[in-house]
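[1] The sequence and its predicted three-dimensional model are supplied below.
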Amino acid sequence: MSEQTPQAGDSATADREARGLRLVAVLLGLTVVSGMIDAVSYLGLGHVFTANMTGNVVVLGFAAAGAPGFSVPHTATSLAFFLAGALTGGRVAVRHGGGSRRTWARVTLAAEAVLVGASAAVAFAAPGATATVYALIALTAFAMGLRNATVRKLGVPDLTTTVLTMTLTGLASDSRAGGGSGRRSPRRTAAVAAMALGALLGAWLVVHRDLGTPLLIAAVAAGVLALVTSGRE
């Protein structure tokens, strides 16, 4: 029996997939973007999250109970558009998931950049309008749903880009102090730091400037990551 030799086409495809920034670094960058977007939505759009849906479900409970400062319509809009984005992300995965991971990731991140860029344009064009609040919630929540569906199906461990509960749990329970190997501690620690950095930057810009600036920065960051990402972990 003769051994099969790699085909030239297979080698070329592997080379294309390896070009660019590894997915781990890209997802850490997107985690920073998530922190910025949740800073915008929570601080500037009426105490609603558009990236972190765990927090959003809790916020919906607060709003339904009549807690001051929370809105059922705002939170329900965020949840609905996030789910619509995730559904779309699932369809994109069906279309691209069996092919190039690099192409798949780039298509999704380019779409995120366009959606978040559109939200920045709306924020600059009509700041303070009621319709603007709903438009920003809808656009950013849809973008985050689209991205989350893609990240979930890419399956890179410990880098969901929007939630940290299990990351923090793993960081503690799998550490050497917790009886584990601590093998993934650097990645998990980086994810936590990235989220905190994004939240810090986003909050500072919302407090000292406006809503449009952090959204514009987030859109540019997503666009750059779309251009440079590879298909390798």
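    Here it is on my side, so go on.
[2] From now on I want contacts and neighbour counts done on CA atoms only, so please keep to that.
    Will do.
[3] burial measure for D15, as a count.
    12 (other CA atoms under 10 Å).
[4] my bad, should have said H47
    19.
[5] so who does the closest residue to it other than its chain neighbours touch?
    Once flanking residues are discounted, H47 sits nearest to F70: 5.8 Å by CA to CA, 6 or more residues apart in numbering. By CA atoms under 8 Å, 6 or more residues apart in numbering, the residues touching F70 are 46-48, 59-60, 62-63.
[6] Check those against R16 and report the nearest one.
    V48 (40.1 Å; CA to CA).
[7] where along the chain do the helices fall?
    Secondary structure of the chain (DSSP state H): helices located at 8-18, 23-44, 53-64, 72-96, 101-125, 130-154, 165-173, 185-208, 212-228.
[8] Export these to a markdown table and append columns for distance to G179.
    Output for the helices of the chain, formatted as a markdown table (distance: least, CA to CA, whole Å):
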| stretch | distance to G179 |
| --- | --- |
| helix 8-18 | 35 |
| helix 23-44 | 26 |
| helix 53-64 | 28 |
| helix 72-96 | 36 |
| helix 101-125 | 35 |
| helix 130-154 | 28 |
| helix 165-173 | 7 |
| helix 185-208 | 13 |
| helix 212-228 | 36 |
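[9] Could you say which of those helices is packed most deeply?
    Mean neighbours per residue, mean count of other CA atoms under 10 Å, is largest over the helices of the chain for helix 23-44, with a mean of 24.
[10] which helices and strands does that helix pack with?
    helix 185-208, helix 212-228 (3 or more CA pairs under 8 Å, 6 or more residues apart in numbering; DSSP states H and E).
[11] now for those, which one comes closest to L146?
    Closest to L146 of the helices and strands packed on helix 23-44 is helix 212-228 (CA to CA; 12.8 Å).
[12] Check which helices and strands that closest one sits against.
    Using 3+ CA pairs under 8 Å, 6+ apart, helix 212-228 sits against helix 23-44, helix 101-125, helix 185-208.
[13] contacts for the shortest one?
    What it means is helix 23-44. Against helix 23-44 from outside (CA under 8 Å, 6+ apart): 47-52, 137, 140, 156, 159-162, 190-191, 194-203, 206, 211, 214-215, 218, 221-222, 225, 229-233.
[14] And for the last one?
    With contact meaning CA under 8 Å, 6+ apart, helix 185-208 is reached by 28-29, 31-40, 43-44, 158-159, 161-162, 164, 167-168, 170-171, 174-175, 211, 213-214.
[15] ok, now with 6 Å
    28, 31-33, 35-36, 39, 167, 171, 214 (CA atoms under 6 Å, 6 or more residues apart in numbering).
[16] Against that first model, consider the following:
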Amino acid sequence: MTTAPTAQPPAPDPETRGVPLVIVLLILTVVSGLIDAVSYLGLGRVFTANMTGNVVVLGFAAAGAPGFSVPHTATSLGCFLLGAATGGRLAARVGKGSRRRWTRLTLIGEALLVAVSAAVAFAWPHATGTVYALIALTGYAMGLRNATVRKLGIADLTTTVLTMTLTGLASESRFGDGTGHRSPRRTASAVAMFAGACLGAWLVLHHGLGVPLLIAAVASAVLAVVASSRE
């Protein structure tokens, strides 16, 4: 008497192997805090991840407020926009295929750009062009990443901007309309940004610009290896 063959379980989807995107984006939010600590504290009060703050800083600089630089801020904005355009082009080419491959390609690009900025910071810490090089490289990297994160469309995890996240956290809390079903994610995003900024500031103040940039590059590189497409 023959027995029916045992059904084999379906093979796991390669797209789902690795770290969920929610965790990846939270770690990238920490990286954003590191990057902005470097840029604001070490590169002349300019942001290279948070463009909302950068537009405000540009207004301060244009009005002649002391301690702000129009060329520095304009460089950051321009390179961020170039990076975002590159991210949009990448999304158009590979975004309809494997989401994991698309995410990983973006993170590899970010890791390489930030690694080069770390190398520049270590090799030429006091050179005239170092400030502009670091602004340009990190601004471009953040634009590339932000374009991808925007296309991924994972709620409340932009990795660089918290205004709407904090608005949702407060307005949908028990003191608001009580519908805050994504409050843990929003809270984690705010905590991640704070932690990255705090760590980045400490590293800049005690170890210079190269160390936090190197940590940011390594973090992005590791995420490029382990990221999956599942949320």
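    Good, I have the coordinates. Model, not experiment: these values are computed from the prediction.
[17] Overlay them and tell me the TM-score.
    Remark: TM-score between the superposed chains equals 0.95 [TM-score structural alignment, normalised by the length of the second structure]; 223 aligned residues with a CA RMSD of 1.2 Å.
[18] Just send the contacts of helix 185-208 of the first structure back as TSV, with distance to M144 of the first structure too.
    Below are the contacts of helix 185-208 of the first structure laid out as TSV (distance: CA to CA, whole Å):
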residue	distance to M144 of the first structure
L28	15
T31	11
V32	13
V33	10
G35	11
M36	12
A39	14
T167	19
L171	24
P214	15
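[19] of those residues, closest to N148 of the first structure?
    Nearest to N148 of the first structure among these, with distances taken as CA to CA, is T31, at 10.9 Å.
[20] Please pull up the equivalent of the closest one in the second structure.
    Here T31 of the first structure is matched to T29 in the second structure, going by TM-score structural alignment.
[21] if you skip the residues just before and after it, what's nearest to that match?
    Take T29 of the second structure and drop its neighbours on the chain: the residue closest to it by CA to CA, 6+ apart is T159, 4.2 Å away.
[22] returning to what we had before: against I37 of the first structure, how distant is the residue nearest to H47 of the first structure?
    Relative to I37 of the first structure, F70 of the first structure is positioned 18 Å away (criterion: CA to CA, to the nearest Å).
[23] which residue in the second structure lines up with G117 of the first structure?
    By TM-score structural alignment, G117 of the first structure lines up with A115.
[24] list the contacts for the nearest residue to its match once chain neighbours are set aside?
    With CA to CA, 6+ apart as the criterion, A115 of the second structure has its nearest non-adjacent residue at 5.1 Å, and that residue is A217. Contacts here follow CA under 6 Å, 6+ apart; on that basis A217 of the second structure touches 111, 114-115.
[25] mind running it again at 8 Å?
    Taking CA under 8 Å, 6+ apart as the test, what A217 of the second structure contacts is 110-115, 118.
[26] Save the residues you listed as CSV, and put in distance to N146 of the second structure too.
    Converted to CSV, these look like this (distance: CA to CA, whole Å):
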residue, distance to N146 of the second structure
E110, 10
A111, 14
L112, 16
L113, 14
V114, 15
A115, 18
A118, 20
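[27] ok, these vs R150 of the second structure, which is closest?
    Of the contacts of A217 of the second structure, the one sitting nearest to R150 of the second structure (CA to CA) turns out to be E110, at 15.3 Å.
[28] Name the nearest residue to that closest one, sequence neighbours excluded.
    Here the residue nearest E110 of the second structure, using CA to CA, 6+ apart, is A141, at 4.9 Å.
[29] Leaving out chain neighbours, which residue sits closest to L109 of the first structure?
    Using CA to CA, 6+ apart and skipping the chain neighbours, the partner closest in space to L109 of the first structure is A226 (5.0 Å).
[30] In the second structure, what residue corresponds to the one you found?
    Match for A226 of the first structure (TM-score structural alignment): A224.
[31] what's the answer for T103 of the first structure, then?
    So, by TM-score structural alignment, T103 of the first structure is matched to R101.
[32] State the distance from its match to G95 of the second structure.
    With CA to CA as the criterion, R101 of the second structure and G95 of the second structure are 9 Å apart.
[33] about what we covered before: got the helices and strands packed on helix 212-228 of the first structure as TSV, with distance to N148 of the first structure columns?
    Putting these into TSV (distance: least, CA to CA, whole Å) gives the following:
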stretch	distance to N148 of the first structure
helix 23-44	10
helix 101-125	10
helix 185-208	15
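[34] Those helices: which one's closest to T75 of the first structure?
    Nearest to T75 of the first structure, of these and by CA to CA, is helix 23-44 at 10.3 Å.
[35] That closest one vs the second structure, mean deviation?
    Once the two are superposed, helix 23-44 of the first structure sits an average of 0.1 Å from its aligned residues in the second structure (mean CA distance after the TM-score superposition for the first structure).
[36] can you check stretch 212-221 of the first structure too?
    After superposition, stretch 212-221 of the first structure averages 0.2 Å from its match (mean CA distance after the TM-score superposition for the first structure).
[37] Okay, the residue nearest to H47 of the first structure and A219 of the first structure: tell me how far apart.
    27 Å.
[38] One more: V57 of the first structure?
    25 Å.
[39] got it, and A129 of the first structure?
    Relative to A219 of the first structure, and taking CA to CA, A129 of the first structure is found at 21 Å.
[40] How about R147 of the first structure?
    Counting by CA to CA - R147 of the first structure and A219 of the first structure are separated by 13 Å.
[41] roughly how far apart are the alignment partner in the second structure of T213 of the first structure and A121 of the second structure?
    Under the alignment (TM-score structural alignment), T213 of the first structure pairs with V211 in the second structure. Noted for V211 of the second structure: a distance of 9 Å to A121 of the second structure, by CA to CA.
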